[in-house]
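S.K.: what would the 3D arrangement of this be:
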Amino acid sequence: MTSIGPARSVLDRLDRMSEPSIFTRILQGEIPSEIIAETDNAFAIRDIAPQAPVHLLVIPKTQEYRNVVELAAGDPALLAEVVGLANSVAAEHAGGDFRLVFNTGASAGQTVFHVHAHVLAGDLDEKSVGG
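M.R.: Model prediction:
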C-alpha cells in the first residue's frame, strides 16, 4: 500500500507559495503599508479595517503556513517570535493589555490564508475578532 500523504503535503505547500499573499506583497513593497515593528522573521502593521481602537496584525515573513495550527506544528519557534512581537507592539500601542486572535479557516473568519495574529486593544466588544 502506497501512502501519498507526505507528497500531497509538499504539493499543498508549493501551491500555497505560488501566489504571493497580500502580506508578502506588503513586505516586498508592492502594496503600501507602514511596518510598525519587525523582527528577523515577522513584522507588524495596522489593520486596514480595524475592529477595535487598536487593531494591529503580526505576520510571519514566510507564507508557508496558512494558519496557526500549521505554524505551531511546523515552526514553534516562529510562533513564539510572532507572539513575542505581538506582546511588544501591544506594549507600545496599547499599554500592554490586549486580545490576541488567530482565525483558522474561512468559517472562523479567516480571510487571508497566510497565518497572522490580530492584536486588539481598547474598548473591545464581542465583534472584535479580526479577519
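
S.K.: from here on, contacts and neighbour counts on C-alpha atoms
M.R.: Noted.

S.K.: tell me how far the longest helix anywhere in the chain lies from the chain's centre.
M.R.: Selection of the longest helix in the chain by residue count, based on DSSP state H, yields helix 76-94. Centroid separation for helix 76-94 versus its chain: 11 Å, with C-alpha atoms, centre = their mean, to the nearest Å.

S.K.: and the strand ranked longest in the chain, what does it pack against?
M.R.: Scanning the chain for the longest strand, with DSSP state E as the assignment, gives strand 54-60. Counting contacts by 3 or more C-alpha pairs under 8 Å, 6 or more residues apart in numbering; DSSP states H and E, strand 54-60 packs against strand 42-46, helix 76-94, strand 117-121.

S.K.: another for comparison:
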Amino acid sequence: MQECLFCRIVRGEIPAAKVYEDDEVLAFKDIHPQRPVHVLVIPKHHITSLAHASEADVPVLGRMLAVAHRIAADQGSPNGFRSIINTGPVGGQEVMHVHMHIVGGQEPVGPMLRRI
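M.R.: This is a model prediction of the structure:
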C-alpha cells in the first residue's frame, strides 16, 4: 500500500514521534491525543483492518497486545490503560491500516461507550 499513511510512517517518509519499535510493530504518539497518554501501535506490514486479518496475521496482532503494557507504562500509564482497535466505518476506523490506540494517564479513562 504505497499511499497508506501508516505504511509511509513505517518507511520513514512521514515523521512520527516513535516510542517503541521492533521487527514487527511500531508505536508512536497520536498527533491528536485524547488523553495524557495516547499512542498508536501498528503492524509494520499492511493489514487494512481486523476484518481483513488472516491466520497469518495472528503473530503480529498478538505482538501488538503483548507490548501494550510496556508502552503504556513507559509513556506514563503504569496502572492501566485502555486499548482500542476500531474496525471499518461503523467502528470508527479513520486510517485503513490496523492500529491499536493505547490511552491512559493517571486518571481513569471513563466509560467505554456513551449510553444511547
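
S.K.: right, and the helices and strands packed on strand 54-60 of the first structure - which one's nearest Arg13 of the first structure?
M.R.: The minimum distance between Arg13 of the first structure and those falls on helix 76-94, with 17.0 Å, by C-alpha to C-alpha.

S.K.: compared with the second structure, how much does the helix or strand following the closest one deviate?
M.R.: On the C-terminal side of helix 76-94 of the first structure, the closest following helix or strand by DSSP states H and E is strand 99-101. Average distance, strand 99-101 of the first structure versus aligned residues of the second structure after superposition (mean C-alpha distance after the TM-score superposition for the first structure): 0.5 Å.

S.K.: strand 99-101 of the first structure aligns to what range in the second structure?
M.R.: With TM-score structural alignment applied, strand 99-101 of the first structure matches the range 82-84 in the second structure.

S.K.: just the buried residues of the matching stretch, please?
M.R.: 82-83 (16 or more other C-alpha atoms under 10 Å).

S.K.: repeat for stretch 96-111 of the first structure
M.R.: Within stretch 96-111 of the first structure, the residues scored as buried using 16+ other C-alpha under 10 Å are 98-104, 110.

S.K.: and what of stretch 39-53 of the first structure?
M.R.: 42-47, 51-52.

S.K.: how about stretch 6-20 of the second structure?
M.R.: For stretch 6-20 of the second structure, the neighbour count (16+ other C-alpha under 10 Å) marks 6-7, 9-10, 19-20 as buried.
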